[in-house]
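Asker: just a sequence and a predicted model for now, questions to come.
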Amino acid sequence: MTSSFAPMPDAEGFFGPYGGQIVPPVLKQVMDDIGRAYAEITRREDFQQELAGLLADYVGRPSPIFHARRLSERLGGAQIHLKREDLNHTGAHKINHCLGEALLAKFMGKKKVIAETGAGQHGVALATACALVGIPCEIHMGQVDIEKEHPNVTKMRILGCRLVAVTRGAATLKEAVDSAFEEYLSNPQDYFYAIGSVVGPHPFPMMVRDFQSVIGREARQQFMERHGRLPDYACACVGGGSNAMGLFTAFLGDAEVRLVGVEPAGEGTDRPGRHAATLSMGKPGQIHGMKCYVLENAQGEPDVVHSIASGLDYPGVGPQHSYLKDVGRVRYDTVTDQECLDAFMTLSRVEGIIPALESAHAVAWAMRTAPTLPRDGHILVNLSGRGDKDADYVAQVLDL
């Protein structure tokens, strides 16, 4: 990694002008305590060994890279490769940081772990991790997403977590975050808020990134061993941005690797409230304890947003992504709901891999871009999750 991108964040939790801790004084003390505990636990050999053992024997890491040959041949142009985070235990990248957060909560002696979830992948992964380490878990989820992502709701209940349905406002991810944070504020000394992405007040954007960075470390080594070179592009979907930061971090110092974050254009970026393309269409602001790019309404409040993928349905974004956009290291592009659905079905029927709708955004970008590149070019896609949770919904939308 070049000095331009390290160390990040600074001691106050800022990535350039983004990040920080925009929280009440009582909560700042709690955040600082979490930061100190995180710094301590990551220096301990026993923690590192326990986490590494769980990632290998429980999660099933390293996840493989699959060359999507048939898809590449069909499209023409560059070769598409998939980093198979969908093969992890619980079916997505979320388990990587959930194990770390659950172990940290146990280390700190917390009595309950609280979190929000959109698509349910973070909720399932956290409920799984909490069951493993033996700590109570409470998940807040918007009613719209509960109805849309029923398979994950069932899994969370089987795993023993308390599921709180959030019916206020749009009843999606932002409202779930608000609800979970309110419960956390009722007893921050005893509760641990396990934020589900690289968002929120410091130290969470740093912690979640660090736990997820295993994706990029593996991918970089795997690609070099197989091809003797790095990919031309590395791309991933971006809502809050955890799977993308997990992939991008290992490549930040490699100027020859173009990094692309793919945001949800929904029904069109020209339709306010019907997309969630925060970095593409938003501006610097504040949300959920951090400074970052935000989609705002005329009153300067976080706007209503939309994406066919519940996990990308968020009007903010990780502060490190905001910084990487400003310095030009990562390019942020958009994919519509229709392009996402097309990629979902194409990957399913050409390669036999059903992707999460979130991940299908990155697949769609790769499908759009590959034909414009030489055949000896390489695009690495972080396939962040599998589409079991979305299958019934897609079948209904497409009348399959």
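Answerer: Right, received. Where do you want to start?

Asker: use CA for all of it now, contacts and neighbours both
Answerer: OK.

Asker: hang on, isn't residue 305 packed against residue 314?
Answerer: Yes: between residue 305 and residue 314 there is a contact under Cα atoms under 8 Å: 6.5 Å.

Asker: give me the common contacts of the two.
Answerer: Counting by Cα atoms under 8 Å, 6 or more residues apart in numbering, the residues touching both residue 305 and residue 314 are residue 276.

Asker: what helices or strands is the helix or strand containing residue 38 leaning on?
Answerer: In the assignment (DSSP states H and E), residue 38 maps to helix 25-43. When contacts are defined as 3 or more Cα pairs under 8 Å, 6 or more residues apart in numbering; DSSP states H and E, helix 25-43 packs onto helix 94-107.

Asker: now the helix it packs on: buried residues?
Answerer: 94-106 (16 or more other Cα atoms under 10 Å).

Asker: can you tell me what sits against it?
Answerer: 37-38, 41, 51, 55, 59, 88-89, 113, 121-122, 125-126, 129-130, 133, 135, 192, 194, 196, 208, 211-212, 243.

Asker: those residues in helices, which ones?
Answerer: 37-38, 41, 51, 121-122, 125-126, 129-130, 133, 208, 211-212, 243 (DSSP state H).

Asker: so what's residue 251 up against?
Answerer: Contacts of residue 251 by Cα under 8 Å, 6+ apart are 1, 216, 220, 257.

Asker: just residue 297 next, same as before
Answerer: By Cα under 8 Å, 6+ apart, the residues touching residue 297 are 303-304.

Asker: which secondary structure elements does the biggest strand by length in the chain contact?
Answerer: Longest strand in the chain by number of residues (criterion: DSSP state E): strand 258-266. Secondary-structure packing of strand 258-266 (3+ Cα pairs under 8 Å, 6+ apart): strand 233-237, helix 278-281, strand 330-336, helix 337-351, helix 357-369.

Asker: now do the residue nearest to residue 235 when sequence neighbours are not counted: how many residues are near it, please.
Answerer: What sits nearest to residue 235 in space, not counting adjacent residues and going by Cα to Cα, 6 or more residues apart in numbering, is residue 260, at 4.6 Å. Burial of residue 260 is recorded as 24 neighbouring residues (other Cα atoms under 10 Å).

Asker: alright, now check it against this:
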Amino acid sequence: MTATLPHSLYRADASGRFGEFGGAELPPPLVAPIAEVAAAYAEASQDPAFQDQLQSLLARYVGRPSLLYFAENLTRHLGGAKIYLKREDLNHTGAHKINHCLGEALLAKRMGKTKLIAETGAGQHGVALATAAALVGLECEIHMGAIDVAKQHPNVVRMELLGATVVPVEAGGRSLKEAVDSAFGVYAAAPDEYFFAIGSVVGPHPYPSMVRDFQSVVGREARAQILAEEGRLPDALVAAVGGGSNALGLFDAFLEDDDVRIIGVEPAGEGLDGDRHAATMTLGTPGTLHGMRTKVLQDADGEPSAVHSIASGIDYPGVGPQHAHLEQIGRVEYVTATDAETLDAFQLLTRQEGIIPALESAHAVAHVVELAPTLPGDAIIIANLSGRGDKDVDFVADRLRAAE
């Protein structure tokens, strides 16, 4: 495989910008604390002792490498390409989030912080961060939109059992964007105590690069596994995109392989012709959100729009700035899946393979359902199954009963 674009196009510059996107656009009280995080991460990323400790925990605590599973039944059912699933749902805590949460918790400890603070949507980042906090001996505070607190109650219970304080956010749309706003406000008031553990490849520099780096283990493993299994690289990668951490985790190791088609799937919700969606890459425009320049769903005054998705973890009006850059340079395609398509894919994977996916991950499966039959039988797709669906089963059951 050959690369047609230099690797520098896939990394931020010294100011944290991916082309026109990224950077650190911050209010004055946050400039010094975020610069401290950037300096600490730059140092830790070059420290073999830090990296060895993280890799040891990923292997001995998380259970990495995660399985690359050939979904034979789903492949036969759909026809066309062979479908492999990168099983991040098998990680300890049930999703990819533990990969970067361990890295952030270790960095916080290294910096002498006593508390972790973060936002969460579906609760998987919150559970993973609470787990990491318990492991390394830090306090943990999780801000969560009130809608998601009700929708993802099992994960709220898990966070509290792990010792975290869960703060329901009643402001605005009471979802992920408001949870980020709320957590940032607390952090800005006490940055000496708190480490802000952002849950995706979003926010001010260094977070988009740092979280991607921690998640890149997914793609490195998948690359080695598919070469061992098939003797070649896949024809296509597919992953859900909200903020975009699971997607970049898979995509990063393949960005220079121009023969590998890379596809991100974002939530079309109830349809792109209304406002009940979170299709930032499809319908967003350049703007500033949560300390970064990126694509944003925004109104005429530049305020973030209300968004919707059946999956709480990806109902966000922005996206990681590297995703915006990758679209702009033409390296990654971004498509959508509706709530209905996602729910159908959730049920299909469950019944064909006995694997219950997170609703976030089911967006990727929904596109695989569309893509696989269009490809020849010797083609290969890898889809990132970023999380398990335990948290979603009650919600899905209610939706299915209501549709009867």
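Answerer: Okay, I see it. Computed from a prediction, not measured in an experiment: that's the story for all the values here.

Asker: would you pull the TM-score for this pair?
Answerer: Here the superposed chains carry a TM-score of 0.98, computed using TM-score structural alignment, normalised by the length of structure 1; 399 aligned residues with a Cα RMSD of 1.0 Å.

Asker: just the contacts of residue 251 of structure 1: which are in helices?
Answerer: Secondary structure assignment by DSSP H places 216, 220 of these in helices.

Asker: mapped onto structure 2, which of the contacts of residue 251 of structure 1 hold?
Answerer: Contacts from the contacts of residue 251 of structure 1 that recur in structure 2, judged by both residues aligned by TM-score structural alignment, their matches' Cα atoms under 8 Å, are 216, 220, 257.

Asker: can I assume the last one is in contact with residue 229?
Answerer: No: under the contact definition of Cα under 8 Å, residue 257 of structure 1 does not touch residue 229, with a separation of 10.2 Å.

Asker: between those two, which is the more surrounded one?
Answerer: Between residue 257 of structure 1 and residue 229, counted using other Cα under 10 Å, the more crowded position is residue 257 (20 against 12).

Asker: structure 2: which residue goes with that one?
Answerer: Counting by TM-score structural alignment, residue 257 of structure 1 corresponds to residue 260 in structure 2.

Asker: which non-adjacent residue is nearest that match?
Answerer: Nearest non-adjacent residue to residue 260 of structure 2, counting by Cα to Cα, 6+ apart: residue 235, 5.0 Å away.

Asker: ok, the residue nearest in space to the middle of structure 2 - contacts?
Answerer: Per Cα atoms, centre = their mean, the C-alpha nearest to the average position across structure 2 is that of residue 245, at 3.2 Å. Residues near residue 245 of structure 2 by Cα under 8 Å, 6+ apart: 200-201, 211-212, 215, 320.

Asker: same thing with residue 245 of structure 1?
Answerer: Residue 245 of structure 1 is in contact with 198, 209, 212-213, 321, counting by Cα under 8 Å, 6+ apart.

Asker: can you list these in TSV and add distance to residue 65 of structure 1?
Answerer: Converted to TSV, the contacts of residue 245 of structure 1 look like this (distance: Cα to Cα, whole Å):
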residue	distance to residue 65 of structure 1
198	24
209	20
212	16
213	16
321	24
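
Asker: report the contact partners of the corresponding residue of structure 2 for residue 385 of structure 1.
Answerer: Using TM-score structural alignment, the equivalent of residue 385 of structure 1 in structure 2 is residue 387. Applying Cα under 8 Å, 6+ apart to residue 387 of structure 2 gives the contacts 87-90, 94-96, 357-358, 360-361.

Asker: state the distance from residue 387 of structure 2 to residue 114 of structure 2.
Answerer: 29 Å (Cα to Cα, to the nearest Å).

Asker: before we move on, what about residue 105 of structure 2?
Answerer: 10 Å.

Asker: ok, now residue 227 of structure 2?
Answerer: Counting by Cα to Cα - residue 227 of structure 2 and residue 114 of structure 2 are separated by 43 Å.

Asker: more neighbours, those two?
Answerer: residue 114 (16 against 12).

Asker: quick one: map that one onto structure 1.
Answerer: In structure 1, residue 114 of structure 2 lands on residue 111 (TM-score structural alignment).

Asker: before we move on, the earlier item: nearest to residue 286 of structure 1 among the ones in helices among the contacts of helix 94-107 of structure 1?
Answerer: Distance to residue 286 of structure 1 across those (Cα to Cα) is lowest for residue 208, with 19.4 Å.

Asker: any idea how many residues pack against the counterpart of the closest one in structure 2?
Answerer: Using TM-score structural alignment as the criterion, residue 208 of structure 1 maps onto residue 211 of structure 2. Neighbour count for residue 211 of structure 2, taken as other Cα under 10 Å: 27.

Asker: how far away is residue 211 of structure 2 from residue 90 of structure 2?
Answerer: Applying Cα to Cα, the value for residue 211 of structure 2 to residue 90 of structure 2 is 20 Å.

Asker: buried stuff in stretch 172-184 of structure 1?
Answerer: 172-181, 183-184.

Asker: state the distance from the aligned partner of residue 55 of structure 2 in structure 1 to residue 46 of structure 1.
Answerer: Matched by TM-score structural alignment, residue 55 of structure 2 corresponds to residue 52 in structure 1. Residue 52 of structure 1 is 10 Å from residue 46 of structure 1, where distance means Cα to Cα.

Asker: please apply the same query to residue 378 of structure 1.
Answerer: Going from residue 378 of structure 1 to residue 46 of structure 1 by Cα to Cα gives 38 Å.

Asker: the more surrounded of these two?
Answerer: Applying other Cα under 10 Å to residue 378 of structure 1 and residue 46 shows that residue 378 carries more neighbours, namely 25 against 11.

Asker: how about the more buried one, what does it touch?
Answerer: By Cα under 8 Å, 6+ apart, residue 378 of structure 1 lies in contact with 78-81, 231-233.

Asker: please redo it, this time with the cut-off set to 7 Å
Answerer: 78-80, 231-233 (Cα atoms under 7 Å, 6 or more residues apart in numbering).

Asker: which one of the residues you listed is nearest to residue 277 of structure 1?
Answerer: Using Cα to Cα, these come closest to residue 277 of structure 1 at residue 233, 20.5 Å.

Asker: aligned partner of that closest one in structure 2?
Answerer: In structure 2, residue 233 of structure 1 lands on residue 236 (TM-score structural alignment).
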